[in-house]
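K.L.:
Need a 3D model of the sequence below.
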Amino acid sequence: MTTLENSVAILLWTITAWRAPKVWRQGKDRTLWWAFFGVSVTMTLRLPLGQDLDRSIGVVDLSFLLKHISGGVFGAAALLAFLRNVSGNNASGSWRARIRVALPITTATAMTALFAATSQPHEAEDLLTDYAQHGTILAYGIIFVAYLSTALFGAMRVCWRWGRDSGNGSLGWGLRLIGVGMASGVAYALHRIANLVTRYFGHTILGESLDHTTSTLFLVVAVMLILTGSTLPALTKIRSWSADRRNLLRLYPLWHRLTDAVPSVRLDPPRSRTVERLDPRNAHGRLYRRTIEIRDAALVLSDHAPAEIRAQAQSHVVASGLIGTQADTAVEACWLEVARRSRLRGEDPTNKHHRPAGGGRNLASEISALSQLSAAYHSDLTRSFAEATDPTRTLETQP
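P.N.:
Predicted coordinates for the structure are as follows:
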């Protein structure tokens, strides 16, 4: 079980660290970050590191108090506050809001007082188990578990209600997963309080070892489900970022060749494809800018593609057997390459009336249209047309 707890603790700290810059820079979702931070501390103190902390400070079993308060009291309160905020069910400024602030503080204060009033001659494997027959620890445990189960049950209700209203998207399913995690947390709390009461009278529910394993499983399942549910909406953003990055790289060759001929349309200096691939920042904004620059370059290059070139491109494509939209795209690719070569040779524009083919109605359809244009532009069909109409090659082949 220690290996699993280690993995969960590492994962929690990774998520907490990953969220920190955005949360503290933008000031959003701070309550959720505090919830992750509190649970991360709790899972860390469940490891042998907790006993090391007790020995270094010199207070026996202090790690138990810290982990119960950090995750079970303030972590649960922060998560419940986050869920109430996003569901629009947070009545700030009312007496209920003041109670929500006072209740975890009062709970933590009472637990600290009962902990200090308990004589603890040795380091415990489990505070609520080893000192179960002490009245102060019984009261400590009842207060702690009662608060935890109440908070988790309230959060579970918010999640299920809001998750049902949010539909079947990533947000809705994320909330449902958090709700299931809360249910596992409630089961953990109920098992703990039942175990606490039975141990006070000198008995166990499933046996000491099995009770500990069961309690740990409920806790780990709760943490993993809450973690998964809270990050599920972020997975949608990751998929969107991945698609934007993929399209950004796919359009790079077409963008680079066209804007080499019309560098004035570039907002920033060109970078190599390797640098583009390694830069993860603002993929959506860069992609949006790339589509604009491709169309702007095509608009300028259209002045270098007179009617006869366009007619020749049409005949060339029809002869290849293409029809419909594929043919239109291939025609545009053919005259674009001829126009690009013309501009790079320094020839003056010969046509001010034609314009490039229209793009998509939105960014998604524009990306699709430009991806098809890129594929056609780099095809043998376009290359053979450009070479056949290249006046420099014609001069070279004359005797």
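
K.L.:
For the rest of this, base every contact and every neighbour count on C-alpha atoms.
P.N.:
Fine.

K.L.:
For Glu332, which residues are in contact?
P.N.:
Counting by CA atoms under 8 Å, 6 or more residues apart in numbering, Glu332 makes contact with 356-357, 373.

K.L.:
from these, which is closest to Trp18?
P.N.:
Closest to Trp18 out of those is Leu373 (38.3 Å), distances taken as CA to CA.

K.L.:
these two touch, right, the closest one and Ala330?
P.N.:
Yes. When contacts are counted by CA atoms under 8 Å, Leu373 is listed as touching Ala330 (7.1 Å).

K.L.:
So these two - more neighbours on which side?
P.N.:
Set side by side, Leu373 and Ala330 show more neighbours around Ala330, with 27 against 22, by other CA atoms under 10 Å.

K.L.:
any idea what sits nearest that one, other than its immediate chain neighbours?
P.N.:
Ala376 (5.4 Å; CA to CA, 6 or more residues apart in numbering).

K.L.:
Identify all contacting residues around the host helix or strand of the one you found.
P.N.:
Using DSSP states H and E, Ala376 maps to helix 363-377. The contact list for helix 363-377 (CA under 8 Å, 6+ apart) reads 247, 250-251, 253-254, 288, 291, 329-330, 332-334, 337, 359-360, 382-383.

K.L.:
ditto for stretch 36-54
P.N.:
2, 5-6, 8-9, 12-13, 15-16, 60-64, 66-68, 70-72, 74-75, 123, 223.

K.L.:
same thing with stretch 70-84?
P.N.:
29, 31-32, 34-42, 69, 90, 100, 104, 107-108, 144, 147-148, 151-152, 154-155, 158-159.

K.L.:
one more to line up against the first:
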Amino acid sequence: MSPDLPLALATTVWTTAAPPAAPAPTGIRAFGDALALPSVVCLWIAVLLRLPAAWRLPQQRGLLLAVATAAAAMTLNLPDVVTWAMRDPAHSHTVGLVRNLIGVLSAGAVLYFVAAATHGRRLRLAAGVTTVALLTTLLALDAAAPAHGTHTMPQQGDPVPSAAYWLVLIMAHLLANTTCVYVCWRYSRQSDSRALALGLRLFGLGTALAGLFWLAYLLKALTGSTWALPYLPLMMNLHGLLRAAAILVPTLFALRRTLADVTTAWQLWPLWRDLVQSVPHVALTRPRSSRLVELLWPPVPRNLLVYRKVIETRDAILVLGEHVAPDVPERARGHVADAGVPGPRREAAALACVLKEARRSRRDGLPRPESGQSAAPVSVGAQGGELEDEKRFLVAVAQAYASPTTDSFAPSEREQRP
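P.N.:
Sure, this is the predicted structure:
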């Protein structure tokens, strides 16, 4: 399953002319209409934020057309845009036809990219052929209909331009909706990625609302039922908001990871700087003038900054461990216990004390303990060895390293060593 599937699925935004008026709960209709502009704005923001990621991948560039047509379809359905576009009555037919064609193109694009994401070569070909056939059929039905203006399905009277035109349009969207709901549901349950699963579920919910929208139009076309029409603006605009949220899920997860890494790098920097100044050969780059400069202009790719800090800090701890006298770790543990450091943080605080002493010994040029008298290996991470565990442990060490408890640690043996 492609990790970019939420972006691929996000192209199925379908709109048409505003639903005809019907006796209805005016509050629900008004609320749905009020969401029209926010949903379009949110969708465009989401599209613009996701386009750079898709543009970098050649196989994803086709998504640009699909996403753009989806956002354009919703934009063309905004009441103010419709009013402006139809200021000349002669344009009403063109505006309605273009809006419908863009919707079908967007639906066809989502079918194609769903097939691509699920590695269905035949399905991709079928999606392309089906889209071309649907667009051709709509154009032919529009041309064959008597002279007409705006495409609409009035509450009373025959659909414009024809019932056949509307049935083809509705079935195209229902086909795409049904396929998307199935794919979203299936792969959200199978995915190990929280971001992908959440994106699929949000998108699937939005797709379900779009499906209900078109199902209501199908009922109107086949039976004349109008009871659901007041709810259609709310369904369509909520579906737009959910689609925008689905597109933004990868961006939001990436932003959360970036903020977590920035916070970790900021907290580790003072400890890392002191250690690599004592053991410079473990560092890939020299420390910058400040940690703010280090974060704004990192010397390594930003996504590797925290990883390098963890690795270099760990290596420096191992080297400095060779300068630790045999009884220093035990003295450090006693010191932090006497200082009242909470149990879960004592190991990190003890290591901070040991590192302070090791740096002093190396700085003062004191001889290393003899091999038979060296301290036990210094712990450099939490139990388990996972990178996330190491980061948390080293952040705790860095916090303890700057505390008064660590500054006050001075084992008596240091004064006695030659």
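
K.L.:
ok so, going back, show me what the residue nearest to Ala330 of the first structure aligns to in the second structure.
P.N.:
Superposed on the second structure with TM-score structural alignment, Ala376 of the first structure falls opposite Ala400.

K.L.:
distance of its match from Leu248 of the second structure?
P.N.:
Here the criterion is CA to CA, to the nearest Å. By it, Ala400 of the second structure lies 38 Å from Leu248 of the second structure.

K.L.:
Also His281 of the second structure?
P.N.:
42 Å.

K.L.:
more crowded one of those two?
P.N.:
A count of neighbours by other CA under 10 Å puts Leu248 above the other of His281 of the second structure and Leu248, at 23 against 13.

K.L.:
Mind checking what secondary structure the more buried one has?
P.N.:
helix (DSSP: H, G, I helix; E, B strand; the rest coil).

K.L.:
Which residues are in contact with the nearest residue to it once chain neighbours are set aside?
P.N.:
In this structure, Leu248 of the second structure finds its nearest non-sequential neighbour in Ala46, 5.7 Å apart by CA to CA, 6+ apart. Counting by CA under 8 Å, 6+ apart, Ala46 of the second structure touches 244-245, 247-248.

K.L.:
neighbour-wise, which of these leads?
P.N.:
Ile247 (29 neighbours).

K.L.:
burial of the residue lying closest to that residue once chain neighbours are set aside, as a residue count?
P.N.:
Residue nearest to Ile247 of the second structure in three dimensions, not counting chain neighbours: Leu7, with 5.4 Å by CA to CA, 6+ apart. Leu7 of the second structure is flanked by 32 other residues according to other CA under 10 Å.

K.L.:
Pull up the gap between Leu7 of the second structure and Ala70 of the second structure, please.
P.N.:
Relative to Ala70 of the second structure, Leu7 of the second structure is positioned 12 Å away (CA to CA).

K.L.:
same check, this time on Met153 of the second structure
P.N.:
22 Å.

K.L.:
the more surrounded of these two?
P.N.:
Comparing Met153 of the second structure with Ala70 by other CA under 10 Å, the one with more neighbours is Ala70, at 29 against 21.

K.L.:
In what element of secondary structure is the counterpart of the more buried one in the first structure found?
P.N.:
Matched to the first structure by TM-score structural alignment, Ala70 of the second structure sits across from Val39. According to DSSP H and E, Val39 of the first structure maps onto helix 30-45.

K.L.:
Same question for Leu254 of the first structure.
P.N.:
Here Leu254 of the first structure is assigned to helix 252-261, by DSSP H and E.

K.L.:
which part of the second structure lines up with that helix?
P.N.:
With TM-score structural alignment as the criterion, helix 252-261 of the first structure aligns to 269-278.

K.L.:
I'd like the distance between the residue positioned nearest the centre of the first structure and Leu65 of the first structure.
P.N.:
Nearest to the mean C-alpha position of the first structure, counting by CA atoms, centre = their mean, stands Ala234 at 2.7 Å. Per CA to CA, Ala234 of the first structure is found 33 Å from Leu65 of the first structure.
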